[in-house]
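K.L.:
got a predicted model here, sequence first, then my questions.
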Amino acid sequence: MTAWRDVEEAVPRFARTVRALFDARKHQTIATVRADGGPRISGIETAFEGGELTFGSMPGSRKGADLLREPRFALHSATVDPVDGAEAEWPGEAKIAGRAVPAGPITDGPEGDLFRADITEVVHTHLDPEATMLVVEWWTPDGGLRKAERA
């Protein structure tokens, strides 16, 4: 299992950047797999605590049922548009994919089910310093940190 602490230890600067993008807004988006195999997109709140990435679902929610049946997920940070004339200052967007591991009931706040992330991929998409190319950096437990640039 790959916890968030493993990402922080392997690539500290990259992990700080990704976490900042998730922490910048309260709400993110999660993709799960529906019972019929199709995708489901839902709003979600995430937490980085004690070296773990966690998230929850309300009792009886479709999102929670999806994760209990098929644990694969993809999280997407909230996004903002680059500002015209200041594109190089755009922080970009972040994505985290993996498998949701049931972690029991939520004990703080509203009732629900808590999940821990077993992380398979972390991505940061942003612009180069001149704002002329899209830069995609991604980390996997097996492949480490990689980077691609596209004009």
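P.N.:
That came in fine, so what should we check first?
K.L.:
from here on, just use CA atoms for contacts and neighbour counts.
P.N.:
Will do.
K.L.:
tell me what the longest helix along the chain is packed against?
P.N.:
Longest helix in the chain, counting residues (DSSP state H): helix 12-23. Packing partners of helix 12-23 (3 or more C-alpha pairs under 8 Å, 6 or more residues apart in numbering; DSSP states H and E): helix 4-10, strand 93-105, strand 113-127.
K.L.:
and the helix or strand just after it with strand 93-105, angle?
P.N.:
As assigned by DSSP states H and E, the chain's next helix or strand after helix 12-23 is strand 28-33. Orientation check (axes from the mean of the first three to the mean of the last three C-alpha atoms, to 10 degrees): strand 28-33 against strand 93-105 gives 70 degrees.
K.L.:
need the residues that contact the longest helix of the chain.
P.N.:
7-8, 28, 46, 48, 77-78, 91-95, 122-124 (C-alpha atoms under 8 Å, 6 or more residues apart in numbering).
K.L.:
one more time with 7 Å
P.N.:
When contacts are defined by C-alpha atoms under 7 Å, 6 or more residues apart in numbering, helix 12-23 is touched by residues Val7, Glu8, Ser77, Ala78, Glu93, Ala94, His124.
K.L.:
filter those down to the buried ones.
P.N.:
Val7, Ser77, Ala78, Glu93, Ala94, His124 (16 or more other C-alpha atoms under 10 Å).
K.L.:
give the closest residue to Val122 in space, chain neighbours not counted.
P.N.:
Sequence neighbours aside, Ile96 is the residue nearest to Val122 in space, at 4.5 Å (criterion: C-alpha to C-alpha, 6 or more residues apart in numbering).
K.L.:
what about versus this one:
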Amino acid sequence: MVGWNEVEKAEPEFAASVRTVFEKSKHKTIATLRADGGPRISGIEAEFDDGDGELTFGSMPGSRKGADLARDPRLALHSPSVDPPEDAPADWQGDAKIAGRAVFTHELTGPQPGQGFRVDIDEVVRIGLNAAGDQLVIQVWRPGRGLREFSRK
């Protein structure tokens, strides 16, 4: 597993496109694992920290996602998602997903107490459309494996 800065070093253009998609809106979606092993989906604000090159987020005190992550740190983050423009589907920005593990970094203090985390990354996926707008283009990056790309109709 690696930090976001390693993705940027390994594949700068890919990382920039993923970050653009993630930053198109403040709110993202996080998936965690409940105590019974089932999935839990929650809204979250996640940020790319330019200071240390990490992908970070916080959890409010007593939140279920925080309890999930304390028990099992595996997670998936999904970017904001919008429909492709009907008149120009190839202009769709697509969406992106990041899977990995939450690593507790510090207690948050101030007006919004809670816990701060960074994401150790297992996989980054970027989905968009080809220039004609008639095929999905899927890019997958994993540490040690590099970037792969494939298309689907």
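P.N.:
Nice, thanks for sending it over. Note that the structure is a prediction, hence the values are computed from the model and not measured.
K.L.:
one step back: which one of the buried ones among the contacts of helix 12-23 of structure 1 is nearest to Arg116 of structure 1?
P.N.:
Val7 (14.3 Å; C-alpha to C-alpha).
K.L.:
excluding sequence neighbours, find me the nearest residue to the closest one.
P.N.:
Nearest to Val7 of structure 1 is Ala15, by C-alpha to C-alpha, 6+ apart, at 6.2 Å.
K.L.:
ok, so what distance separates that neighbour from Ala86 of structure 1?
P.N.:
For Ala15 of structure 1, the distance to Ala86 of structure 1 equals 24 Å [C-alpha to C-alpha, to the nearest Å].
K.L.:
neighbour count: the two, which is higher?
P.N.:
Applying other C-alpha atoms under 10 Å to Ala15 of structure 1 and Ala86 shows that Ala15 carries more neighbours, namely 21 against 10.
K.L.:
so who does the aligned partner of Pro143 of structure 2 in structure 1 touch?
P.N.:
Here Pro143 of structure 2 is matched to Pro141 in structure 1, going by TM-score structural alignment. Residues near Pro141 of structure 1 by C-alpha under 7 Å, 6+ apart: Thr120.
K.L.:
okay, which residue is most central for structure 1?
P.N.:
Nearest residue to the geometric centre of structure 1 (C-alpha atoms, centre = their mean): Ile96, 3.1 Å.
K.L.:
residues near Ile138 of structure 2, how many?
P.N.:
19.
K.L.:
quick check, it in contact with Glu149.
P.N.:
Yes - look at Ile138 of structure 2 against Glu149 with C-alpha atoms under 7 Å: they come within range, at 5.6 Å.
K.L.:
ok so, going back, now the contacts of helix 12-23 of structure 1 in CSV, with distance to Glu52 of structure 1?
P.N.:
Below are those laid out as CSV (distance: C-alpha to C-alpha, whole Å):
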residue, distance to Glu52 of structure 1
Val7, 10
Glu8, 10
Ser77, 17
Ala78, 20
Glu93, 20
Ala94, 17
His124, 19
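K.L.:
related to what we said a few turns ago, distance to Arg116 of structure 1 added to the buried ones among the contacts of helix 12-23 of structure 1, as CSV?
P.N.:
Shown next, in CSV, are these (distance: C-alpha to C-alpha, whole Å):
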residue, distance to Arg116 of structure 1
Val7, 14
Ser77, 17
Ala78, 20
Glu93, 21
Ala94, 18
His124, 21
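K.L.:
please tell me how far the equivalent of Glu107 of structure 2 over in structure 1 sits from Ser57 of structure 1.
P.N.:
By TM-score structural alignment, Glu107 of structure 2 lines up with Pro105 in structure 1. Counting by C-alpha to C-alpha, the separation of Pro105 of structure 1 from Ser57 of structure 1 is 10 Å.
K.L.:
one more: Thr132 of structure 1?
P.N.:
40 Å.
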